[in-house]
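Colleague: The following block contains a protein sequence and its predicted model.
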Amino acid sequence: MKPKFRAYSETNKDMVSWGNLLNLNVSNIFRNPEMCGMVLMQSTGLHDKYGVEIFEGDILKIKDSRLAVYVVEWHRNKFMWVLRYQKDKNQYFPFYNISGPFLEDLEMLGNIYENPELWEVVE
């Protein structure tokens, strides 16, 4: 799998696709994205049930025992993708652990930058 990224432009408040990122000064964006007003997100290489590519920062709904909402994060200490549970931010599990019916029902709802309201805990 070739690494693939997208970025959220904090200046323009919009998502910059991989193709458009390649048209920008990529070396500056990858060296110091904060200085460029960008938040970089890497693709997990996985897709939801509709074929939408899943990136870091995406908010996912999984039809499991609780119809739960998770956010995709890179866990630096464990060096792997994890899903962090919306109602208990301390609870997460490895993204590679998803298989079978869970993966078939995985749906990308949005991302934490463009749709932060989806990540707020709903009581």
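Modeller: In hand now; what should we look at?

Colleague: Please count neighbours and contacts with C-alpha atoms only from this point.
Modeller: Fine.

Colleague: What is the end-to-end distance of stretch 40-57?
Modeller: 10 Å (Cα to Cα, to the nearest Å).

Colleague: Now do that stretch: distance to the chain's middle.
Modeller: In this view, stretch 40-57 has its centroid 6 Å away from the chain centroid, taken as Cα atoms, centre = their mean, to the nearest Å.

Colleague: what about the strands in the protein?
Modeller: Secondary structure of the chain (DSSP state E): strands located at 5-9, 14-16, 38-47, 53-55, 58-62, 68-75, 80-85, 92-94, 107-111.

Colleague: Included below, for side-by-side comparison, is a second structure:
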Amino acid sequence: MRKIKFRAWDKKRNEWFRHGELHLDMNGNVYLDCTKEPCNDRFDIVWFTGLHDKNGVEIYEGDITIQKLSNGLKREGVIEYGQSSFIVKGSDNSFDYLHNHYTLLQEYALEVIGNIHQDKALLETKQ
């Protein structure tokens, strides 16, 4: 069973949230500490996939990854949640399923190189 974890990008401060506590209700609303009003617009919640890259780094939704393909080429992608599992989506809209995909993680050496919040330039240079 995978550990349920998330991290939150604070859009107001442009940094990963580290101050106080965040609470999520059953409807996905985000509350800061014990506020009564949700603050969904301030935070972008990204979920832990339950998997780690080739270096042992936790893989989260929104992470930018690079993988070495069997033909020696490298392909970048972004971790997204599809209809039933996490996927690695390439800039050409191709994708690979990530859900417990041992081969993708080990054989193709998937590596987290950034995330969509802090490292947008990694994606812009490839398009």
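Modeller: Arrived safely, thanks for sending. Since the model is a prediction, treat every value here as computed from it, not as a measurement.

Colleague: Got a TM-score for the pair?
Modeller: The TM-score (TM-score structural alignment, normalised by the length of the first structure) is 0.79; 112 aligned residues with a Cα RMSD of 2.2 Å.

Colleague: thinking again about what came up before, among the strands of the first structure, which is the most enclosed?
Modeller: The highest average neighbour count among those, using mean count of other Cα atoms under 10 Å, belongs to strand 58-62 at a mean of 22.

Colleague: one step back: let me have the strands of the first structure in a markdown table, extended by distance to residue 117 of the first structure.
Modeller: Putting the strands of the first structure into a markdown table (distance: least, Cα to Cα, whole Å) gives the following:
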| stretch | distance to residue 117 of the first structure |
| --- | --- |
| strand 5-9 | 17 |
| strand 14-16 | 16 |
| strand 38-47 | 18 |
| strand 53-55 | 18 |
| strand 58-62 | 10 |
| strand 68-75 | 12 |
| strand 80-85 | 15 |
| strand 92-94 | 20 |
| strand 107-111 | 10 |
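
Colleague: got the contact list for residue 14 of the first structure?
Modeller: Listed by Cα atoms under 8 Å, 6 or more residues apart in numbering, the contact set of residue 14 of the first structure reads 8, 114.

Colleague: now with 7 Å?
Modeller: Residue 14 of the first structure is in contact with residue 8, counting by Cα atoms under 7 Å, 6 or more residues apart in numbering.

Colleague: What lines up with it in the second structure?
Modeller: Aligning on TM-score structural alignment places residue 14 of the first structure opposite residue 15 in the second structure.

Colleague: cool, and residue 62 of the first structure?
Modeller: Aligned counterpart of residue 62 of the first structure in the second structure: residue 67 (TM-score structural alignment).

Colleague: Go ahead and confirm that match touches residue 78.
Modeller: No. Counting by Cα atoms under 7 Å, residue 67 of the second structure stays clear of residue 78, with 11.0 Å between them.

Colleague: Residue 123 of the second structure maps to what in the first structure?
Modeller: Per TM-score structural alignment, residue 123 of the second structure is aligned with residue 119.

Colleague: hmm, back to that, tell me which of the strands of the first structure lies nearest to residue 31 of the first structure.
Modeller: Nearest to residue 31 of the first structure, of all the strands of the first structure, is strand 38-47, at 10.6 Å by Cα to Cα.

Colleague: how much does that closest one stray from the second structure?
Modeller: Superposing on the second structure and averaging over aligned pairs (mean Cα distance after the TM-score superposition for the first structure), strand 38-47 of the first structure comes out at 0.5 Å.
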